[in-house]
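Q: give me a 3D structure for the following:
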Amino acid sequence: MTALGFLYPGHSAEDDYPRIEQLLGSDIRLPLVHTDIGEDAHRVDALLEMGSAARLAAGVEELRLSGAEAVVWACTSGSFVYGWQGAHDQVRSLARTAGLPASSTSFAFAHAARELGVRRVAIGATYPDDVAALFAAFLKDAGVEVVAVRGSGIITAAEVATWDEEQVLALARAADHPEAEAVLLPDTALHTASHIQALEAALGKPVLTANQVTVWEALRLADRRVNAPRLGTLFTKEPLVQVH
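A: From the prediction side, this is the model:
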């Protein structure tokens, strides 16, 4: 049995995690602890506070008691908003506090793109344009070329959590670009776990979504691999490179 821990901001699409646990169909548990988000807003100042060391540290002990072997901060905007170096500092602080290997959803996207050998991506973001641009800058620092960015102007995670499959599919299609080798949907408030196969079929290319890559990153930290086709190309590919 492998337990992988997640610090999840607030309450929005956390039910993706038991769904993914079911789709993994293995001896893997995905315990999740909710963090206090403060103000629910896709705004830089609010996101910096959401991802603060104190807010993350508050949930760590519960995850340790769950037997988690690794911990991932399950938030994209609350990690990339710190920038490349700041996001590294955030993860290092979390690892020290937890005494466990740690990462975040932003790094999960970068590592997943590398795993698939993807160099050019399109971003379909629920965020306002200024926040979506910060994610594009983060990926550029990770060595990933962003050929298109589409923001949706949504301020709250609560609103994002109400989106259904058709709305997610519409975002992915609108974001896609002929030169993009994959489409990235970077919001853990967005329900995507049940839609990934449909998204990839519609676009004809890999689609990486926030909760999907977050779980994959935790598996990577624990040195576990699971073949789960319903979770998309990322969960069926043999590794192209060793990600450190």
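Q: from here on, contacts and neighbour counts on C-alpha atoms
A: Will do.
Q: and the spatially most central residue of the chain, how far from residue 186?
A: Centroid-nearest residue in the chain, with C-alpha atoms, centre = their mean: residue 210, separated by 2.9 Å. Separation of residue 210 from residue 186 (C-alpha to C-alpha, to the nearest Å) stands at 5 Å.
Q: next, the second sequence, to be compared with the first:
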Amino acid sequence: MYPGYSAEDDYPRLEAMLAGADPGDGGAMEPGSAVTGGTGAGDGVLGLAGAVTGATPAVRLPLVHTDIGEDAHRVDALLEMGSAARLAARVDELRAWGAQAVVWACTSASFVFGREGAQEQVRELAQVAGLPASSTSFAFAHAIGDLGVEQVAVAATYPEDVAELFTAFLKSFGTEVVAMRGSGIITAAEVGTWGWEEVRALARAGDHPEAQAVLLPDTALHTAAYIARLEAELGKPVLTANQVTVREGLRLLAHPVPHRPRLGALFSTAAA
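A: Okay, the predicted model is just below:
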């Protein structure tokens, strides 16, 4: 479940990359250059990248768009964006796609509730949908554990007061945040216009020598095409919101994690 449309085209790209395709050069894709194919799009749902055959079933990543409400990285707006009523309103569409698990693909409108509130959010979503559920905030916590890192830097698009709530969420899992940089961007719509140069500058500015990984926590930010290049430049793992959201979906499905180096260190370990 994805709020709005800002970086929706990351998901067909991620689906294609999971299937072993190379939908671009890992850096040249610009916002709006969606990779589509397969069944075609329905109302508010992306077309699906073509599936591949083999022993491991292909993963499909249909999007169900939730009503974003007010597009603002402000605590009050984010609490409303992630409210139970807004998520429940699109559950029927989710079921129509035959989903086997659901991830609330929004970082800020989950961590803003705090750890306990975010847990209640996904618990209610799971109950209403009748499916295993999680959110991008928990996806980051689990991805940090999967990498085995303890010290991270946060390079956020958000205003600093919102970014601080993300660091507090991570700290509740025992992660040490050695650096945090907010960018003061208010709307997801603006974030969705960023391309390689802006994403690169964000990651480089947010990095820290003591950080074992750099986190870019906004699902409105196009990152799928850039992960491998970012890691090569920084010399360390980079975790991005849409990337970890997909990994979280695989976790919910108990699906093997394919070896996909173009998706970064998080997908570069042996399949498990």
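Q: drop the TM-score for these two in here.
A: Once superposed, chain against chain, the TM-score is 0.94 (TM-score structural alignment, normalised by the length of structure 1); 234 aligned residues with a C-alpha RMSD of 1.1 Å.
Q: picking that back up, wait, the residue nearest to the centre of structure 1 touches residue 183, no?
A: No. Counting by C-alpha atoms under 8 Å, residue 210 of structure 1 does not reach residue 183; the two are 11.4 Å apart.
Q: who's in contact with the residue nearest to the centre of structure 1?
A: By C-alpha atoms under 8 Å, 6 or more residues apart in numbering, residue 210 of structure 1 lies in contact with 75, 76, 105, 109, 185, 186, 187, 188, 190.
Q: what lines up with it in structure 2?
A: Mapped onto structure 2 by TM-score structural alignment, residue 210 of structure 1 lines up with residue 241.
Q: what is the longest helix of structure 1 by residue count?
A: If you go by DSSP state H, structure 1 has its longest helix at helix 83-98.
Q: for that one, buried residues please.
A: 83, 84, 87, 88, 90, 91, 93, 94, 95, 97, 98 (16 or more other C-alpha atoms under 10 Å).
Q: how about stretch 17-29 of structure 1?
A: 17, 20, 21, 23, 24, 28, 29.
Q: restricted to strands, list these.
A: Using DSSP state E, 28, 29 are the members of the buried residues of stretch 17-29 of structure 1 that sit in strands.
Q: closest to residue 36 of structure 1 among the buried residues of stretch 17-29 of structure 1?
A: Taking C-alpha to C-alpha as the measure, residue 36 of structure 1 sits nearest to residue 17 out of the buried residues of stretch 17-29 of structure 1, at 18.2 Å.
Q: report the contact partners of that closest one.
A: 30, 32, 211.
Q: so which of the residues you listed is the most crowded?
A: Using other C-alpha atoms under 10 Å as the neighbour criterion, residue 211 leads those with 28 neighbours.
Q: how far away is that one from residue 204 of structure 1?
A: From residue 211 of structure 1 to residue 204 of structure 1 the distance is 20 Å (C-alpha to C-alpha).
Q: just to revisit the earlier point, distance to residue 120 of structure 1 added to the contacts of residue 210 of structure 1, as JSON lines?
A: Putting the contacts of residue 210 of structure 1 into JSON lines (distance: C-alpha to C-alpha, whole Å) gives the following:
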{"residue": "75", "distance to residue 120 of structure 1": "22"}
{"residue": "76", "distance to residue 120 of structure 1": "19"}
{"residue": "105", "distance to residue 120 of structure 1": "19"}
{"residue": "109", "distance to residue 120 of structure 1": "13"}
{"residue": "185", "distance to residue 120 of structure 1": "14"}
{"residue": "186", "distance to residue 120 of structure 1": "15"}
{"residue": "187", "distance to residue 120 of structure 1": "19"}
{"residue": "188", "distance to residue 120 of structure 1": "22"}
{"residue": "190", "distance to residue 120 of structure 1": "23"}
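Q: end to end, how far does stretch 70-89 of structure 1 reach?
A: 17 Å.
Q: what range in structure 2 matches that stretch?
A: Under the criterion TM-score structural alignment, stretch 70-89 of structure 1 matches residues 101-120.
Q: kindly report the same for stretch 162-171 of structure 1.
A: Taken onto structure 2 by TM-score structural alignment, stretch 162-171 of structure 1 occupies residues 193-202 there.
Q: do stretch 115-133 of structure 1 as well
A: With TM-score structural alignment as the criterion, stretch 115-133 of structure 1 aligns to 146-164.
Q: just so I have it, where are all the helices in the stretch 101-250 of structure 2?
A: 108-111, 114-129, 136-147, 160-171, 188-191, 196-206, 227-234, 241-253 (DSSP state H, counting those that start in this stretch).
Q: out of these, nearest to residue 270 of structure 2?
A: Going by C-alpha to C-alpha, the one of the helices of the stretch 101-250 of structure 2 nearest residue 270 of structure 2 is helix 136-147, 12.0 Å.
Q: now the closest one against helix 114-129, angle please.
A: Angle of helix 136-147 of structure 2 versus helix 114-129, following axes from the mean of the first three to the mean of the last three C-alpha atoms, to 10 degrees, is 110 degrees.
Q: what's helix 136-147 of structure 2 packed up against?
A: helix 108-111, helix 241-253 (3 or more C-alpha pairs under 8 Å, 6 or more residues apart in numbering; DSSP states H and E).
Q: among these, which is nearest residue 75 of structure 2?
A: Comparing those against residue 75 of structure 2 with C-alpha to C-alpha, the closest turns out to be helix 108-111 (8.4 Å).
Q: grab the nearest non-local neighbour of residue 217 of structure 2.
A: With C-alpha to C-alpha, 6 or more residues apart in numbering as the criterion, residue 217 of structure 2 has its nearest non-adjacent residue at 4.9 Å, and that residue is residue 241.
Q: from what I see, residue 136 of structure 2 and residue 103 are in contact.
A: Yes. The pair residue 136 of structure 2 and residue 103 qualifies as a contact (C-alpha under 8 Å) at a distance of 7.0 Å.
Q: for these two, indicate the residue with more neighbours.
A: A count of neighbours by other C-alpha under 10 Å puts residue 136 above the other of residue 136 of structure 2 and residue 103, at 30 against 23.
Q: and that one, what's its match in structure 1?
A: That one, residue 136 of structure 2, aligns with residue 105 by TM-score structural alignment.
Q: equivalent analysis for residue 264 of structure 2, please.
A: Match for residue 264 of structure 2 (TM-score structural alignment): residue 232.
Q: nearest residue to residue 26 of structure 1 other than its sequence neighbours?
A: Sequence neighbours aside, residue 226 is the residue nearest to residue 26 of structure 1 in space, at 7.7 Å (criterion: C-alpha to C-alpha, 6+ apart).
Q: roughly how far apart are that neighbour and residue 124 of structure 1?
A: To residue 124 of structure 1, residue 226 of structure 1 is 26 Å away according to C-alpha to C-alpha.
Q: with that, I have no additional questions.
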